[in-house]
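>>> For reference, the sequence and a predicted model appear below.
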Amino acid sequence: MDLKRMDLNLLVAFDALMTDRSVTKAAERLNIGQSAMSSTLGRLRKLLGDPILVREGRTMVSTPLSESLVEPVRDALSRIELLFQHRGFDPATDQRTFSIIATDRTTLTFLHPLINGLHREAPNVRLQITPPSTDYATRLQRGEADVMIIPREVFAEHRRFPHAVLYQDRFVCAVDAANTEVGESITLEQFSTLPYLATDAPGAPSLAELQLDFLGVARNTHVTAGFGLANWLIRDGALITLIHERLARVIDFDNSLRLLDPPIELQPITEILVWTPRSDRDPGNRWLRDRLLQLAADQP
């Protein structure tokens, strides 16, 4: 292959095609027409002597050769980007959109101060925050996100990635402030017999519920819902629940909750910041990571 005659834009197109596994979506990602992307796919097939993507039913499936080229091509593109970012990153003037994988809870309790101050500190920087669906690790590896904030206890493979600890958050027991069934503390018997609001994460029980199951703690579960609904569902009623302390402090804007130590010892969650080796030296990514680490250090 004569590299002098090769169009490096084909690498960008290849990366888009392998990310989306769709000519239409890849064209939308690169802001070009579908016919132009189809033509580019034809050029890639001729260049590599491989179909790259083949149709199986209603989906496009990658070939073994194209799959083997995904990481090398993405690594090459990242290195090319770094060549043009040697001057560093100036948040006061540079334009960039950063993608962050984080839960709504993390956005509300941790990222909110960064969001509020961004227009002053980095007026041309935009944030795109998306929840951690089941493919969060793959999305990070593919370069679809710059960083990810996630509990270390959830992400078993975090050691394969560069990462740093941001903060810990403990679980507290929350009841309505006017709940006469509970005083300034709660016993294990009360916890097991009073009507209970079980909390869940997207598609799975929360870490609090998993710990209670592991410890064999009985609950009189009346409702199962997300953390963000706790303030509204236990208000003016007899329900009790376990909730992250940071979230409880944020959502209890009218002092309608009473926060108590749980009657059993529960391990806190440890939120970590995760990125990829190829973005480790990227000045913009480094600025974002440093800003998040400083934000964690500044928060009580």
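Sure thing, it's come through. Residues are numbered from 1 along each chain as shown.

>>> CA atoms for contacts and neighbours, from now on please.
Fine.

>>> Not counting its neighbours along the chain, what's nearest the residue nearest to the spatial centre of the chain?
Residue closest to the average C-alpha location in the chain (Cα atoms, centre = their mean): residue 101, at 2.3 Å. Distances taken as Cα to Cα, 6 or more residues apart in numbering put residue 148 closest to residue 101, at 4.5 Å, once the chain neighbours are dropped.

>>> ok, that neighbour touching residue 275?
Yes. Residue 148 lies in contact with residue 275 (Cα atoms under 8 Å); the separation is 6.5 Å.

>>> which strands and helices sit next to the longest helix belonging to the chain?
Longest helix of the chain, by residue count under DSSP state H: helix 64-83. Secondary-structure packing of helix 64-83 (3 or more Cα pairs under 8 Å, 6 or more residues apart in numbering; DSSP states H and E): helix 9-20.

>>> Against that first model, consider the following:
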Amino acid sequence: MSKRLRSIDLNLLPVLRALLAEKSVTRAASRIGLSQPATSSALARLRGHFGDALLVKNGKAMICTPFADDLLPALDAACAELERLLVFEVWSPATVRRNFVIVMTDFLMLSIAGALQTILTEQAPSVTVRFGAIGPALPGELTSGTVDMAYLGYSEVLAQGLNVEVIARHPLEGVVSSGHRFVTKPPQTYEEFAAEARMGLKIPAALVKPDLSKLSELMGSSRTQIEFSTTHLSLLPALADVTNSMAIVPQPIAFNAAKDRQMFIIKIPGIPVYYELTKYWSHRFDTDSGHVWLRAVLDDLIMTSSYA
């Protein structure tokens, strides 16, 4: 801040704006809610600061000096900008214009996209939501705010330095086609289950710790002659079906595969392994009204969806 800016009381700016607009101490005082003596005193201080009379008599009226005429447009813009910066406005989705970027697992996206479109159309016509891709840069994108929030499986890497909230927790289950050997002879041990050829996710290495967890191990591809590099969970049952292999997916997806594709669900022997649907967002958005609103909308849609 310059010495010249520090030398002026910023509270005088609205007074100056009113004086130059009204060209009357009496009307300016009424406009800003000050007494006439206080407004006259402010005018005297402003004249001293600028070294200009600002307002001069012209018969019974007052007119702006050339300096004041030049000052008024810039003063209007400065006061408007200060109001924008300093005056808190209640978030109103009906009137605000804002763009959000969300990274979300595909099966969840499919389950809520229609309902989200309806809410945006009816409640927030100038708010847009773009679904981004899962990639190795995601941790940095969430931290910087380039991506507003993510709804994915739990990742220790993503959890570092971000807000983390588990939204839902589902056991992993295998799904196979009717011709798979597990239909007639289910696996008896975890080792037998984990050794089976399976279609899995291509999880970016940057999102997984070097010592793979059991969850990451099970959800990756293994012992298949054809490998698909996909981050889409909802594709795995179909890929397993046409290749007579197995896919390991969260329970809601397994239920859908059994219902829609007549696939068979294979339980993991021993202690269940869980997929935790987790919400991630930066601390910088903790009290951001728009962010809070959208998180609440998405959480509600998820909890009432078929994948909750």
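Sure, I can see it. Since this is a predicted model, take the numbers as computed values, not measurements.

>>> before we move on, the earlier item: who touches both of residue 148 and residue 275 of the first structure?
By Cα atoms under 8 Å, 6 or more residues apart in numbering, residue 148 of the first structure and residue 275 have these common neighbours: residue 140.

>>> coming back round to it: tell me the counterpart of the residue nearest to the centre of the first structure in the second structure.
In the second structure, residue 101 of the first structure lines up with residue 103, judged by TM-score structural alignment.

>>> Show me which residues of the helix or strand where its match lies are buried.
In this structure, residue 103 of the second structure sits in strand 98-104 according to DSSP states H and E. For strand 98-104 of the second structure, burial by neighbour count (16 or more other Cα atoms under 10 Å) applies to 100-104.

>>> Ok, stretch 241-248 of the second structure next?
Neighbour counts over stretch 241-248 of the second structure (16+ other Cα under 10 Å) mark 241, 243-248 as buried.

>>> residue ranges of the strands in the stretch 201-308 of the second structure, please?
For the stretch 201-308 of the second structure, the strands defined by DSSP state E, counting those that start in this stretch cover 246-250, 264-266, 274-281.

>>> of all those, which lies closest to residue 159 of the second structure?
For residue 159 of the second structure, the closest of the strands of the stretch 201-308 of the second structure is strand 274-281, at 7.4 Å, according to Cα to Cα.

>>> how near is residue 194 of the first structure to residue 222 of the first structure?
From residue 194 of the first structure across to residue 222 of the first structure, the span is 9 Å (Cα to Cα, to the nearest Å).

>>> Comparing those two, which residue is more hemmed in?
Neighbour totals were compared for residue 194 of the first structure and residue 222, and residue 194 leads with 18 against 12 (other Cα atoms under 10 Å).

>>> Skip the chain neighbours and tell me the closest residue to that one.
residue 220 (6.2 Å).

>>> now the strand of greatest length in the second structure, how far from the chain's geometric center?
Scanning the second structure for the strand with the most residues, using DSSP state E, yields strand 163-176. Centre-to-centre, strand 163-176 of the second structure and its host chain are 21 Å apart (Cα atoms, centre = their mean, to the nearest Å).

>>> How about the helix or strand following that strand, which residues are buried there?
Where DSSP H and E defines the elements, the next helix or strand beyond strand 163-176 of the second structure is helix 181-184. Across helix 181-184 of the second structure, burial judged by 16+ other Cα under 10 Å covers 182-183.

>>> re the thing from before, check the buried residues of strand 98-104 of the second structure and tell me the two furthest apart.
Counting by Cα to Cα, the most remote pair of the buried residues of strand 98-104 of the second structure is 100 and 104, 12.6 Å apart.

>>> The match of residue 101 of the first structure: what's it in contact with?
Residues counted as contacts of residue 103 of the second structure (Cα under 8 Å, 6+ apart) are 131-134, 147, 149-152.

>>> go with 7 Å
131-134, 149-151 (Cα atoms under 7 Å, 6 or more residues apart in numbering).

>>> Next: residue 130 of the second structure.
Neighbour list for residue 130 of the second structure: 100-102 [criterion: Cα under 7 Å, 6+ apart].

>>> Of the residues you listed, which are reproduced in the first structure?
Cross-checking those against the first structure gives 100-102 as conserved contacts, using both residues aligned by TM-score structural alignment, their matches' Cα atoms under 7 Å.

>>> so which of those comes closest to residue 167 of the second structure?
For these, the minimum distance to residue 167 of the second structure (Cα to Cα) is 15.6 Å, reached by residue 102.

>>> I'd guessed the closest one sits against residue 145; true?
No. Using Cα atoms under 7 Å, residue 102 of the second structure makes no contact with residue 145, being 10.4 Å away.

>>> Need the max-distance pair from the buried residues of stretch 241-248 of the second structure.
243 and 248 (14.1 Å).

>>> just to revisit the earlier point, what's the closest of the buried residues of stretch 241-248 of the second structure to residue 190 of the second structure?
The nearest member of those to residue 190 of the second structure, counting by Cα to Cα, is residue 248 at 12.9 Å.

>>> so that closest one makes contact with residue 175?
Yes. Counting by Cα under 7 Å, residue 248 of the second structure does reach residue 175; the two are 6.4 Å apart.

>>> Provide the secondary structure category for residue 63 of the second structure.
Per DSSP: H, G, I helix; E, B strand; the rest coil, the local secondary structure of residue 63 of the second structure is strand.
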